[in-house]
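Asks: Following is a predicted model, sequence given first.
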Amino acid sequence: MASDNRRIAVLIDGDNAEANLIDLILNEAAKFGRVTIKRIYADFTTQHMNVWKNQLNTYAIRPIQKFAYTKGKNSTDSALIIDAMDIMHAKLVDGFCIVSSDSDYTGIAHRVREEGLFV
């Protein structure tokens, strides 16, 4: 499949990604196809997520609110993984760009590749 026909989902772990890099991230993802889904997962009630507010509107990124109910734990990772599985099984995209600075998403990356999609 030609890269210009591919549909890409960009899923961002807001706890582990820098807002000032979003332009570079989306441009890089666009090299592999058309970005059709853009989502960011985070607890937007925390002050450190304020830097993302302008980026959400500018780049039409859908925020997915995930509250941190327990200190030291959050549901951001699991929400992103569940969405990735739902998107994959609904055949909404041909590949994923998962944006994070940690290795929590290695399992979903392997699973996406097993399904014949790229990540």
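Replies: Yes, it's here.

Asks: can we go C-alpha only for contacts and neighbour counts from here?
Replies: OK.

Asks: which residues touch Lys73?
Replies: When contacts are counted by CA atoms under 8 Å, 6 or more residues apart in numbering, Lys73 touches no other residue.

Asks: so how far is Pro63 from it?
Replies: As judged by CA to CA, to the nearest Å, Lys73 and Pro63 stand 19 Å apart.

Asks: Repeat that for Gly107.
Replies: Taking CA to CA as the measure, Gly107 falls 23 Å from Pro63.

Asks: Those two: which has the busier surroundings?
Replies: Counted by other CA atoms under 10 Å, Gly107 and Pro63 do not tie: Pro63 has more neighbours, with 19 against 10.

Asks: Apart from its neighbours in sequence, what residue is nearest that one?
Replies: Closest residue in space to Pro63, ignoring its immediate chain neighbours: Ile40 at 5.0 Å, by CA to CA, 6 or more residues apart in numbering.

Asks: Show me what the helix or strand harbouring that neighbour is in contact with.
Replies: For Ile40, the host element (DSSP states H and E) is strand 34-42. For strand 34-42, the external contacting residues (CA under 8 Å, 6+ apart) are 3-15, 26, 29, 49, 60-67, 76-77, 79-80, 93.

Asks: ok, second structure coming up, stack it against the first:
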Amino acid sequence: MSKLAVLIDADNAQSSTINHLLSEIAKYGTTHVKRAYGDWTSPNLKGWKEKLLEQSIQPIQQFAYTHGKNATDSALIIDAMDLLYSGRFDGFCLVSSDSDFTRLAARIRESGLSVYGIGERKTPKPFVAACDKFIYTENLVHLEELAPHADRVTNDPGDHSSVRQALMDDHLSNMLRTAVETASDDDGWARLSSVVSQTQ
């Protein structure tokens, strides 16, 4: 399995998606470093505390010394280069919707390592293009979120067991997710016909 370093720009990422995000990253390798960068004295990041403890993510404190300057980005980039030169990793996961990491992603790829970007659909296209693969957080829909809505997609209101079973089938879920990812374009959209062809 590939050894990955996960670097999270907490100023530009949602703590509510972290569990889904790490599950997605696990498909590409084993996470050996998990760090989240931000000014943890800021009330804007208070939602992260529980997630950091739950997922054993190391918080990196970076005070906002000057208004309008993003010191968090600089700290993340410096750490990324240190980790890159250590030679211990096969790839990086950069979690942010900020275009400031475009050059960092390109530099890591120039060294022959894989770069997985994760962010919202508002992420600027240059950063998306600089990554080997970019995953939109809006696409990280998990089975536990779909299961409560199973009643709505069955033709027989009296029999929901088959739908729930299909939703909870890990093999089916992984196959469908892989098909969607393979068929999706740069914006994360996939034609149904293309997805179907990937599963045949």
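Replies: Here it is on my side, so go on. It should be emphasised that the depicted structure is a prediction, and the values quoted were computed from it without experimental measurement.

Asks: Mean deviation, the strand holding Ile40 of structure 1 versus structure 2?
Replies: Average distance, strand 34-42 of structure 1 versus aligned residues of structure 2 after superposition (mean CA distance after the TM-score superposition for structure 1): 0.4 Å.

Asks: Give the aligned range of that strand in structure 2.
Replies: Mapped onto structure 2 using TM-score structural alignment, strand 34-42 of structure 1 covers residues 30-38.

Asks: Okay, buried residues for the matching stretch please.
Replies: Within stretch 30-38 of structure 2, the residues scored as buried using 16 or more other CA atoms under 10 Å are Thr30, Thr31, Val33, Lys34, Arg35, Ala36, Tyr37, Gly38.

Asks: What of stretch 78-95 of structure 1?
Replies: The neighbour-count check on stretch 78-95 of structure 1 (16+ other CA under 10 Å) flags Ala79, Leu80, Ile81, Ala84, Ile87, Met88, Val93, Asp94, Gly95 as buried.

Asks: tell me which of the residues you listed is nearest to Leu56 of structure 1?
Replies: Leu80 (16.8 Å; CA to CA).

Asks: once aligned to structure 2, how far is the helix or strand encompassing the closest one on average?
Replies: Here Leu80 of structure 1, judged by DSSP H and E, is contained in helix 76-89. Comparison of helix 76-89 of structure 1 with structure 2 after fitting gives an average deviation of 0.5 Å (mean CA distance after the TM-score superposition for structure 1).

Asks: That helix corresponds to what range in structure 2?
Replies: So helix 76-89 of structure 1 sits over residues 72-85 in structure 2, by TM-score structural alignment.

Asks: Contacts for that stretch, please.
Replies: For stretch 72-85 of structure 2, the external contacting residues (CA under 8 Å, 6+ apart) are 7, 9, 11, 37-39, 62-64, 89, 100-101, 104, 108.

Asks: how distant is that stretch from the center of its chain?
Replies: Remark: stretch 72-85 of structure 2 is offset 18 Å from the chain centroid, using CA atoms, centre = their mean, to the nearest Å.
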